[in-house]
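Q: pasting a predicted model and its sequence here:
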Amino acid sequence: MTLDAFDHEKSARITAVDWAALAEDEGKRLKALGVDEGAEVSVIHRGVFGTRDPLAIRIGRMTIALRRAHALAIEVEPV
């Protein structure tokens, strides 16, 4: 399941990231923020408009905003 489809406020572990689906600079930024295989994340907020963009995710003690297109490239499993 991809991160954009994952349940709100539940914990997940990143199982894979499709780095080829992301621009190189976007991938580097996400890696620098800790978004990589094995990291534990949770979706804490979704946008309210039609695309539900952006998503706010918690990774460690940090909260970051992701576009839905980025969340589609991140595969997760429930913890």
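A: Here it is on my side, so go on.
Q: going forward, measure contacts and count neighbours with C-alpha atoms only.
A: OK.
Q: residues contacting the residue nearest to residue 6 when sequence neighbours are not counted?
A: Of all residues not flanking residue 6 in the chain, residue 43 sits nearest, at 7.4 Å (CA to CA, 6 or more residues apart in numbering). Neighbouring residues of residue 43 by CA atoms under 8 Å, 6 or more residues apart in numbering: 3, 6-11, 55-58.
Q: residue 60 contacts residue 40, correct?
A: Yes: counting by CA atoms under 8 Å, residue 60 does reach residue 40; the two are 7.2 Å apart.
Q: between the two, tell me which one has more neighbours.
A: Taking other CA atoms under 10 Å, residue 60 and residue 40 do not tie; residue 40 has more neighbours (20 against 12).
Q: coming back round to it: just the element for the residue nearest to residue 6, please.
A: Applying DSSP states H and E as the criterion places residue 43 in strand 40-46.
Q: got another one to weigh against that:
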Amino acid sequence: MEKNLIPLHELPNGSFGIVKKLTSKGNARRRMLDLGLIHNTCVESLMKSPAGDPTAYQIRGAVIALRSEEASKIFVESIQ
């Protein structure tokens, strides 16, 4: 694993990251790819729910919510 990569769920609110690696498998991987989480895509962490999970992310103009379990399998390079 590259040293500068962090799991998406660790990206602070208001920060941006570039998708570099996706470790999920099967249907979960297909869903992430269908949502636009492909290599070099910019993702913004918008806000966490009041309970802390899920978190809202802006990806390619759409806002989606991902649980920490799903977001932990997406690795990004923080750009902020």
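A: That came through, no problem. All of these numbers come straight from a predicted model, not from anything done at the bench.
Q: report the TM-score for the pair.
A: Put the two chains on top of each other and the TM-score (TM-score structural alignment, normalised by the length of the first structure) is 0.84; 74 aligned residues with a CA RMSD of 1.1 Å.
Q: returning to that earlier point: alignment lookup: the residue nearest to residue 6 of the first structure to the second structure.
A: The equivalent of residue 43 of the first structure in the second structure is residue 45 (alignment by TM-score structural alignment).
Q: is it true that residue 71 of the second structure touches residue 7?
A: Yes: with contact defined as CA under 8 Å, residue 71 of the second structure reaches residue 7; the gap is 6.7 Å.
Q: so what sits against both of those two?
A: In the contact map built from CA under 8 Å, 6+ apart, no residue is linked to both residue 71 of the second structure and residue 7.
Q: residue 69 of the second structure belongs to a helix, doesn't it?
A: Yes: counting by DSSP: H, G, I helix; E, B strand; the rest coil, one finds residue 69 of the second structure located in a helix.
Q: residues near it, how many?
A: Applying the criterion other CA under 10 Å, we find 11 residues in the vicinity of residue 69 of the second structure.
Q: can you find the partner of it in the first structure?
A: The criterion is TM-score structural alignment: under it, residue 69 of the second structure has residue 69 as its aligned partner in the first structure.
Q: quick one: buried residues of stretch 65-76 of the first structure?
A: 65-68, 70-76 (16 or more other CA atoms under 10 Å).
Q: now do the residue found closest to residue 27 of the first structure once you drop the neighbours it is linked to in the chain: how many residues are near it, please.
A: Spatially, and ignoring its direct neighbours in sequence, residue 27 of the first structure is nearest to residue 19 (6.3 Å; CA to CA, 6+ apart). Burial of residue 19 of the first structure, expressed as a neighbour count using other CA under 10 Å, amounts to 17.
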